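Undergrad: Need coordinates for the following:
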Amino acid sequence: MDVDNGGGRRVYNRFGGSQNSGPSKICHYFQQGRCTRNPCRFLHVLSEDSSNDGIGSKRSNGFANDRDYSGPQGFARRKSNPNFSSNHTVPSKWGRGHGGTGGGAAGYRPPPKVQDKLCQFWIDGKCSYGDSCRYRHQWFSSDSFTMLTQLPGHEQVINGIAFPMGSDKLYSGSKDESVRVWDCQTGQCAGVVNLGGEVGTMMSEGPWIFVGIPNFVKAWNTQTNTDLSLSGPVGQVYALAVGNGMLFAGTQDGNILAWRFSATNNCFEPIASLKGHTGAVVSLIVGANRLYSGSTDSTIRVWDLDTLQCIQTLKDHTSVVMSVLCWEQFLLSCSLDQTIKVWAATETGSLEVTYTHKEEHGVLALCGMHDAEAKPVLLCSCNNNVVHLYDLPSFNERGKIFSKEEIRAIQIGPGGLFFTGDGTGELKVWKWSETASL
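TA: Below is the predicted model of the structure:
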């Protein structure tokens, strides 16, 4: 039957044909190789004088035989799928060679391809298509990990997640000007700290939690209950890092401030301001006695931790450098220019790009961890609300995580746990499977 979708457009009922015996007209778009409807209300035969004994050998370039179908619940329910865990470059394709040219007047109709996009009606609990829906009814597609729980509570984007050493509490910071404390045993919110300013970033080091807000860095010691406010930043603090006994903060005005903790005075004392970036510093990482900073000026600066001097400026990105990550002897960086770049040191010690991985969307955040088999995995969040998980160094995809809005914060935890926070303020808890499917 035809149904009206509320906008005057007639839509063919995907649960079957009309209530009559079958379509009687021939689809002219199919004859031209351009029909993309599935199911189509008209006959798919090669010419008007062809007998109605099935679909001919000619197919369009649509989803009838050239697109893969992963099923209504993604790969999580397909434990025996070999294409995902072994060689994802050869995707499983359903419909090709199915039924030959037979199948009656309307021919064989393959199931709809599930798009890599969440069904908004499913999110609201209102999707009536069920397994026939073209969009995803699951937050992830993989058989390597699973989602344990969702932790709602924040009202705006989560920009930081921290799991302090030796603590049984998880901390999340949001643009809603609060930090929420989560009990890891019950999954319940154990407390809310109102900061009076948007949280731009968050990290933990040992028992310390550091939170970046406009014009300040808040420092809490979860063991001694010490509560400090570090002044000096101008504007929002977007990035934090710890290395060589120092705390670094990347700020909106393009500077990087450095403090050193004084046990005598039980405080963090300012020691330097690293200048050079012409845009806000939005990402920091420490590795191999170097501090790496990414900025909205599209550059990465390399700082010597002994002298606190800039020793190299990397200019291969063409947009904001959103995240930097150290892995073994390599530096990884991502940008809104839709690339992830892998840097390695030359014989002279300078860094050069050795590999560029291209994405279809801007890349927001990188996080590295090991799966249940101790293999390195890169989590890559893009601004189309999808997180890609890649094996390193091959960049073979292991799975995807889908969200309502962009995921800005990713944090690893003990025992194969990891956490993501999205633009709606929802925190999700994930865990790697103990044994991967063959």
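Undergrad: Could you use CA atoms for every contact and neighbour count after this?
TA: OK.
Undergrad: In stretch 190-197, which residues are buried?
TA: Val192, Gly197 (16 or more other Cα atoms under 10 Å).
Undergrad: now do stretch 332-341
TA: In stretch 332-341, counting by 16+ other Cα under 10 Å, buried: Leu332, Ser333, Cys334, Ser335, Leu336, Asp337, Gln338, Thr339, Ile340, Lys341.
Undergrad: Which residues are in contact with Ser204?
TA: Applying Cα atoms under 8 Å, 6 or more residues apart in numbering to Ser204 gives the contacts Ala162, Phe163, Pro164, Met165, Phe210.
Undergrad: picking up where we left off before, so of the buried residues of stretch 332-341, which ones are in strands?
TA: Leu332, Ser333, Cys334, Ser335, Thr339, Ile340, Lys341 (DSSP state E).
Undergrad: Might you report the residue contacts of the third one?
TA: Pointing back at Cys334 there. So Cys334 contacts Val321, Met322, Ser323, Val324, Ile340, Lys341, Val363, Leu364, Ala365, Leu366 (Cα under 8 Å, 6+ apart).
Undergrad: isn't the first one right next to Leu336, touching?
TA: Right, Val321. Yes: assessed by Cα atoms under 8 Å, Val321 is found in contact with Leu336 at 6.9 Å.
Undergrad: Tell me which residue is most central in this protein.
TA: For the chain, the residue nearest the mean C-alpha position is Val387 (2.0 Å; Cα atoms, centre = their mean).
Undergrad: Alongside the first, I'd like the structure of this one:
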Amino acid sequence: MGIKTARSTVGWPQKSGAHYNQRPTAPTSRKVCSYWLEGRCNRNPCRFLHDASLPRNVYRRAAKQSSYMPEDRSGKGPESSPVNSASSTSRERGDLSKDKNPQKPQGKVCHYWMLGNCVKGDSCPFLHSWFHGVDFALLAKPEGHKQGVSGIALPSGSTKLYSGSKDGTARIWYCHTGKCDQVINLGGEVGCFTCEGPWVFIGMPNTIKAWNIQNGASYDIGGPVGQVHALEVAKNMLFAGALDGAILVWKGGSEADPFQMAAPLMGHTRGVVSLTIGRDRLYSGSIDRTIRVWDLNTLECVQELVGHTDVVMSLLCWDQYLISCSLDQTVKVWGVATEGGSLEVAYTHHEDHGILALSGLMDACGKPVLLCACNDNTVRLYELPSFTERGKIFSRREVRTLQTAPGGLFFTGDAAGMLTVWKWLDSPKSQKEQLPHSMESC
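TA: Coordinates of the predicted model:
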């Protein structure tokens, strides 16, 4: 496929170590200052030792200086940085000097700011923003869930967003205001959400709840073993991954009995945690580290894909390719490499952390963008097929749920219960580039 990895990093000028070891007055104690060891001592002189023999990776502080980074001497203010900070006011005022507005490192967000207690304000050397990137913006952070968000759905034609959580509730939100319309107590943890037409399906322990949002009909579909983490709908069939390795199948029946169980798909030796559908195929990812390809017409397994060395957490169909991610810190792109139509690995993208979820959408110029949630509490955004980085989203906890919607909207849900609404910004009208790739989001 000729895919290349392209990454960009922003350097940060460093001063010599001598700058941090200025001590105008000798200490009065031989004890090492514990605040200095943490880079938080604000006394100069300090009556305790600031020992220069300690490892250089300990940040030292001279009087009235940052405990984390030196000042920027590059002459570049924040205007030159591609960082998009919705919470920073210094750029809007434009009344601070360049020395007081150092360029922020793109990959570092202030964790104290995330918790609401950073005291440095504009002088903090780390980002005070939930993201960096110039192509998208944060719209809202609807609050309400008490535990991790594990499912998000925006049914076709609906003006309301549905979310489920490990706190045992589903919430319905007004899309235009972000306010919660209804809280539904489900009586158990939500493992996943999916929707098809007027139906919303919710994966629960040992059952699936089906809810018709048009007429209010609801059903409890029994059969799964353990928590249901993956659901898909195709060809008038509902598929559910079970923890015993089976993929349960229900076919549409009568109005009185709309879900009639068919024979399960057997093959995985451990739990099925990811499903996606594309090109008349069902793809399943498992704790057994394999991916199985099922023919939707015959419901038979036509191929087993072996390549990951840990749990296959998420699957996505893009054009003629299958994209998979795993806790083994890789994203694999599978393409057709033989006359028989079998899939083989065409490209492997490596991350520094395990990968939890994938989703995809088209930007305003028609370019496909891959959303990649990692277990370091970030979501990376990559342009396909080059894997050029387009931005990064930060969260207090790991993002386990990604969902896209028409109009450039996409949603993230993290393990702390935070649901966030994002939107791609309109690109300049002069950019007319269109790519002939379609994205099917799982």
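Undergrad: so the longest strand along structure 2 aligns onto which residues of structure 1?
TA: Longest strand in structure 2 by number of residues (criterion: DSSP E): strand 199-212. Using TM-score structural alignment, strand 199-212 of structure 2 lines up with residues 208-221 of structure 1.
Undergrad: returning to that earlier point: for the longest strand of structure 2, name the packing helices and strands.
TA: If you count contacts as 3 or more Cα pairs under 8 Å, 6 or more residues apart in numbering; DSSP states H and E, strand 199-212 of structure 2 packs onto strand 192-196, strand 218-227, strand 230-234.
Undergrad: what's the mean distance for it versus structure 1?
TA: Strand 199-212 of structure 2 differs from its equivalent in structure 1 by a mean of 0.6 Å after superposition (mean Cα distance after the TM-score superposition for structure 1).
Undergrad: so how far is that strand from its chain's centroid?
TA: Offset of strand 199-212 of structure 2 from its chain centre (Cα atoms, centre = their mean, to the nearest Å): 23 Å.
Undergrad: Then stretch 258-274 of structure 2?
TA: 27 Å.
Undergrad: Quick one: end-to-end distance for that stretch.
TA: 24 Å (Cα to Cα, to the nearest Å).
Undergrad: how about it, which residues of structure 1 does it hit?
TA: With TM-score structural alignment as the criterion, stretch 258-274 of structure 2 aligns to 267-283.
Undergrad: what number of residues lie near the counterpart of Gly148 of structure 2 in structure 1?
TA: Taking TM-score structural alignment for the superposition, Gly148 of structure 2 sits opposite Val157 in structure 1. Neighbours of Val157 of structure 1 under the rule other Cα atoms under 10 Å: 25.
Undergrad: wouldn't Val157 of structure 1 be in contact with Gly423 here?
TA: Yes: Val157 of structure 1 is in contact with Gly423 according to Cα under 8 Å; the separation is 3.8 Å.
Undergrad: Now do the shared contacts for those two.
TA: By Cα under 8 Å, 6+ apart, the residues touching both Val157 of structure 1 and Gly423 are Arg408.
Undergrad: Residues in contact with stretch 291-311 of structure 1: which ones?
TA: Under Cα under 8 Å, 6+ apart, the answer for stretch 291-311 of structure 1 is 243-244, 250, 254, 274, 276-286, 289-290, 312-324.
Undergrad: What of stretch 131-148 of structure 2?
TA: So stretch 131-148 of structure 2 is in contact with 82-86, 106, 165-167, 169, 178-180, 390-394, 413-427, going by Cα under 8 Å, 6+ apart.
Undergrad: Can you flag which of these belong to strands?
TA: Short answer: these in strands (DSSP E) are 165, 169, 180, 390-394, 413-414, 419-424.
Undergrad: Which parts of structure 1 are helices?
TA: Using DSSP state H, the helices of structure 1 run over residues 28-31, 82-85, 120-123.
Undergrad: are any of the contacts of stretch 291-311 of structure 1 buried, and which?
TA: Buried, going by 16+ other Cα under 10 Å: 243, 250, 254, 274, 277, 279-286, 290, 313-314, 317, 319-324, out of these.
Undergrad: how about Ile172 of structure 2, what's its partner in structure 1?
TA: Ile172 of structure 2 maps onto Val181 in structure 1, by TM-score structural alignment.
Undergrad: and its match, how many neighbours does it have?
TA: Neighbours around Val181 of structure 1, by other Cα under 10 Å: 19.
Undergrad: and the gap between it and Gln312 of structure 1?
TA: In terms of Cα to Cα, Val181 of structure 1 sits 39 Å off from Gln312 of structure 1.
Undergrad: go on, Cys133 of structure 1?
TA: From Cys133 of structure 1 to Gln312 of structure 1 the distance is 51 Å (Cα to Cα).
Undergrad: Go ahead and confirm Lys179 of structure 2 touches Leu161.
TA: No: using Cα under 8 Å, Lys179 of structure 2 is not in contact with Leu161; the gap is 10.2 Å.
Undergrad: Now list whatever residues contact both of these two.
TA: Here Lys179 of structure 2 and Leu161 have Trp173 as joint contacts, going by Cα under 8 Å, 6+ apart.
Undergrad: More neighbours: these two, which one.
TA: Between Lys179 of structure 2 and Leu161, counting by other Cα under 10 Å, Leu161 is the more crowded of the two (19 against 16).
Undergrad: if I line the two up, what does the more buried one land on in structure 1?
TA: By TM-score structural alignment, Leu161 of structure 2 lines up with Leu170.
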